[in-house]
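Visitor: Give me a model of this one.
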Amino acid sequence: MKINNIKILFSALCISVVAVGCSEDDDFMMTETPTPNPPVEMMEVDFSGSYSQVDHMGRPGINTVLSSSAEIKNMHNTTIPSEMGAAFQASFEAQLEGLHDAYAVALGADPAAINFEPNILGDILNGSEPTSEDNPNPVSATVLTTVLASDVLEVAPDAPTTYFNPGNGAPNFEGAVGLTGRMLQDDVIDISLILLFGGESGARFNGEGGLPQLVTDGVALTADNITNSFPYIGAPE
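Guide: Next comes the predicted model:
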């Protein structure tokens, strides 16, 4: 009986100590003055020094495809746009024709018989009239590489912003718009390959009839991965 009384008394004392401790803590918390946050120090960024340009991102893939060497590619990346055309148009055109020659050899054909074919941009420039001797397609290899050598995106205030919109498609591409800017939905690599290797129909080297597949990289652009808030592209799939 005494042992039980001692146990009860000890338990009561413990409960009292805990209750008093809590009460004291609560009183302390109620009366303590909160410590203000320390002031945030503004960091000063030092922009002094020498800087060099290392890359352009106006038209992805163009430099990779049309530069025939790592040296030309690196030079193109460090050249200002106003000087690009004069510096790289000729080498880009030679590379474009050289790629067609390489595909001709792979197909067992005469390289002289397979050259760059004026592309679908000509239909945009010509309007609804089909290309003919009297209405030639103006997008020769020289014209195209002159445009592509300067790694900038054009702005067309009076036209829809798009890298290329084919309108109603071949053969006349009525309503088509090209190279007036770039939207996230634009599959820039496929469009570039079509302009380089698709010819007037856009499907010249489309992998059919024994021809190589040169008008797509085979990577689809999923429109549902585009968002309306920064950074505007969803997580990788």
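Visitor: C-alpha from now on. contacts and neighbour counts both.
Guide: Will do.
Visitor: Could you give the separation of the helix ranked longest in the chain from the chain centroid?
Guide: Using DSSP state H, we find that the single longest helix of the chain is helix 2-31. Mean C-alpha position of helix 2-31 versus that of the full chain (C-alpha atoms, centre = their mean, to the nearest Å) differs by 68 Å.
Visitor: Second input sequence below; structure requested for side-by-side comparison:
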Amino acid sequence: MKLQNIKYLFAAVLLAGVVSCSDDDDNTPITIDPEPTPTEVDFSGTFVQQDQMGRAAINTVLGGDSASKNSFNTTIPSEMVAGFQADFLNKAVALHDAFGVEYETNILGLDAPTLTTILAQDVLQVAPDAPTTYFDGTNVLTGRTLSDDVVDVSLILLFGGNNGDKYNGQDLDDDGTADLPILVTDNVSAGTGAMGTNTFPYLVGPQ
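Guide: Just a heads-up that it's a prediction; the model follows:
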């Protein structure tokens, strides 16, 4: 009933507005400024960083509690390794220990301390003289294209071991049941639509 009353009230207000506007000024010409004066943006004051994401999902997987994750997002890159590498290393080792498996040097030949040192500094490298890719099987972290599956690459570097498929649902004791979870992919496909290239935000349309 209340909803019905609101609808009637809205209709009455709308009708009143139409009646009040139907005066004898209908033929008054309207002037539109062809070049409106731009509004000046005020950049004064102190700005505070709230978030960053050089590499997607790193803070999600290796970060600590909410306070630690928030702190990571507001820390400048030059201070990240000192502030978070040790915690990232402990988390990476603990995630492996939880399944009774030790961290295994990954497909890039990086041990756990080296990898977490790289990942703790959340910046996206760019190599001007190499193909731009997050990882294409040869080049790694030389940039990032819109079609790169950065989450899967990050998971492979963390959990894939020497061959990139260590945590891939393996049955270690041959009893027909998987002993390891699938951690080398988020099982989200890259999509099948054509990536936009000329119009921001350059994303695939809904599918």
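Visitor: any idea which helix or strand comes after the longest helix of structure 1?
Guide: Next helix or strand after helix 2-31 of structure 1 toward the C-terminus (DSSP states H and E): helix 62-66.
Visitor: Okay, strands next: where are they in structure 2?
Guide: Along structure 2, no segments are classed as strands by DSSP state E.
Visitor: Relative to Y134 of structure 2, how far out is the residue most central in space within it?
Guide: Central residue of structure 2 (C-alpha atoms, centre = their mean): A56, 4.6 Å from the mean position. Plainly put, A56 of structure 2 is 11 Å away from Y134 of structure 2 if you go by C-alpha to C-alpha, to the nearest Å.
Visitor: do the same with L62 of structure 2
Guide: Distance from L62 of structure 2 to Y134 of structure 2, by C-alpha to C-alpha: 19 Å.
Visitor: Could you check which of the two has the larger neighbour count?
Guide: Between L62 of structure 2 and Y134, counting by other C-alpha atoms under 10 Å, Y134 is the more crowded of the two (25 against 22).
Visitor: Whatever residue of structure 1 lines up with that one: what's it in contact with?
Guide: Structural correspondence for Y134 of structure 2 with respect to structure 1 (TM-score structural alignment): Y163. Listed by C-alpha atoms under 8 Å, 6 or more residues apart in numbering, the contact set of Y163 of structure 1 reads 178-183, 186, 188, 191.
Visitor: which of those residues are buried?
Guide: Neighbour counting by 16 or more other C-alpha atoms under 10 Å classes 178-182, 186, 188, 191 among those as buried.
Visitor: Which residues are in contact with each of A56 and Y134 of structure 2?
Guide: V150.
Visitor: Do a quick rundown of the helices in structure 1.
Guide: 2-31, 62-66, 70-77, 81-107, 121-126, 141-149, 188-197.
Visitor: And those: which comes nearest T222 of structure 1?
Guide: Closest approach to T222 of structure 1 among the helices of structure 1 is made by helix 188-197 (13.2 Å; C-alpha to C-alpha).
Visitor: quick one: the closest one aligns where in structure 2?
Guide: Alignment of helix 188-197 of structure 1 against structure 2: residues 150-159, by TM-score structural alignment.
Visitor: Sort out which residues of that stretch are buried, please.
Guide: 150-159.
Visitor: Closest to L108 of structure 2 out of those residues?
Guide: Looking across the buried residues of stretch 150-159 of structure 2 and measuring by C-alpha to C-alpha, the closest to L108 of structure 2 is L157, at 7.7 Å.
Visitor: nearest residue to that closest one other than its sequence neighbours?
Guide: N106 (5.8 Å; C-alpha to C-alpha, 6 or more residues apart in numbering).
Visitor: ditto for S67 of structure 1
Guide: Sequence neighbours aside, K73 is the residue nearest to S67 of structure 1 in space, at 5.4 Å (criterion: C-alpha to C-alpha, 6+ apart).
Visitor: Please pull up the equivalent of the one you found in structure 2.
Guide: Match for K73 of structure 1 (TM-score structural alignment): K69.
Visitor: For its match, give its distance to M53 of structure 2.
Guide: For K69 of structure 2 relative to M53 of structure 2 (C-alpha to C-alpha), the value is 12 Å.
Visitor: Hmm, A130 of structure 2 is touching T142, no?
Guide: Yes - A130 of structure 2 lies in contact with T142 (C-alpha atoms under 8 Å); the separation is 6.8 Å.
Visitor: Would you enumerate the residues in contact with D187 of structure 1?
Guide: D187 of structure 1 neighbours (C-alpha under 8 Å, 6+ apart): L221.
Visitor: what about it, distance to Q53 of structure 1?
Guide: D187 of structure 1 is 26 Å from Q53 of structure 1, by C-alpha to C-alpha.
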